[in-house]
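[1] just coords:
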């Protein structure tokens, strides 16, 4: 077995476990199922679960994916296109592309958070962690001190555009999230010009 197929198999198993955890949390609530229930639903042993996730919360929320070091390096170096907001858009869509999420996956996450509101806080903390990493990369790219308004505003803009693109994506199966996000980035660039 090649290294790439082993990674792909591991990612598939991780995704299957996470989707099962999300389905259980939607159906029974976060506190309404055990790790044994999850193992049975996912078709793995309890021990295998811990090879993929440290606990139930991690299995249910599985993400967001970390920023790819290569994508981050390209961004900090001023790429891929040389426009800060556009390049932030590319950085966000690169995360989405690696995760290979579908409309169904996003709808499941939406249902999960509706059914389990306390998980919103955890999801928000994770999102803020990624946003902080992107802010730091923006500061490095632009040669700015920590906390500079330019980096904060740029990341806040891309976060707002992310939410807008996601809202459009979720209501129309014909829409593509990266296309929606980059269309929003183009519109924001024109508005701010």
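    All right, it came through fine. A quick note: this is a predicted structure, and the numbers were derived from the prediction, not measured.

[2] all contacts plus neighbour counts: C-alpha atoms, from now on.
    Fine.

[3] where's residue 91 relative to residue 188, distance?
    16 Å (Cα to Cα, to the nearest Å).

[4] quick one, which of the two is more surrounded?
    Comparing residue 91 with residue 188 by other Cα atoms under 10 Å, the one with more neighbours is residue 91, at 20 against 16.

[5] Please compare the first structure with the one that follows:
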């Protein structure tokens, strides 16, 4: 689907504002940067800033983790390609691919800021906690389908679903580390190649 010129301009302005906010916070510290400072540096109005982000905190944290497309989620539940952990990795990789390239410099700078600020760490943990519960519910639906639906005699499917999601977060952390290393070495990261390599590695681990 093509993107209109107006949408491109909106996305460019949004990107300019968030990059400006992150750069200012890196230079001056989170508590010393105001929305006025960000707007002045980004040549944007406060109205535009709040339409895009709602708060300084949101501008620094960046977009919330995206949800999978409903059809992708249904395919994950009802049409397995492999084991549940590998399929979860494939599904969430597809979600990331649908939302454009990751700016590794911006991602790294955000991580630096968040790690040094308890308020931002708490806000990020709450965000990822919400996403965690959504993914657990999705994985649980798949397990229930595989085991005969809700009410299965296996009363530990919820525990299995939570463990699978926790393992997926570990895989995600490893993938982002590989991506960051590639970017630091001036190699253009290939997201699909990283995912393919991880899936091969997962298969080897399961065979060990």
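    Cool, got the structure. This structure is a prediction, so every number in the text was calculated from the model and none was measured.

[6] tally of neighbours for residue 178 of structure 2?
    15.

[7] which parts of the helix or strand containing residue 91 of structure 1 are buried?
    Using DSSP states H and E, the element containing residue 91 of structure 1 is helix 84-99. With burial defined by 16 or more other Cα atoms under 10 Å, the residues of helix 84-99 of structure 1 counted as buried are 84-96.

[8] again, but for stretch 44-53 of structure 2
    Buried-residue list, stretch 44-53 of structure 2, by 16+ other Cα under 10 Å: 44, 49, 52, 53.

[9] Tell me the spacing between the last one and residue 17 of structure 2.
    From residue 53 of structure 2 over to residue 17 of structure 2 the distance is 9 Å, taken as Cα to Cα.

[10] quick one: common contacting residues for the two?
    Any residue near both residue 53 of structure 2 and residue 17 by Cα atoms under 8 Å, 6 or more residues apart in numbering counts here, and that gives residue 59.

[11] okay, which residue is most central for structure 2?
    For structure 2, the residue sitting closest to the mean C-alpha position, by Cα atoms, centre = their mean, is residue 65 at 4.2 Å.

[12] Could you check which residue of structure 1 pairs with that residue?
    Superposed on structure 1 with TM-score structural alignment, residue 65 of structure 2 falls opposite residue 65.

[13] OK, contacts around the residue nearest to that match when sequence neighbours are not counted?
    Spatial nearest neighbour of residue 65 of structure 1, excluding adjacent residues (Cα to Cα, 6 or more residues apart in numbering): residue 95 at 6.4 Å. Residue 95 of structure 1 makes contacts with 65, 66, 67, 68, as judged by Cα under 8 Å, 6+ apart.

[14] Tell me who's in contact with the last one.
    Residues near residue 68 of structure 1 by Cα under 8 Å, 6+ apart: residue 95.

[15] Distance of it relative to residue 90 of structure 1?
    12 Å.

[16] before we move on, what about the second one?
    Here residue 66 of structure 1 is placed at a distance of 15 Å from residue 90 of structure 1 (Cα to Cα).

[17] swap in the third one?
    For residue 67 of structure 1, the distance to residue 90 of structure 1 under the criterion Cα to Cα works out to 12 Å.
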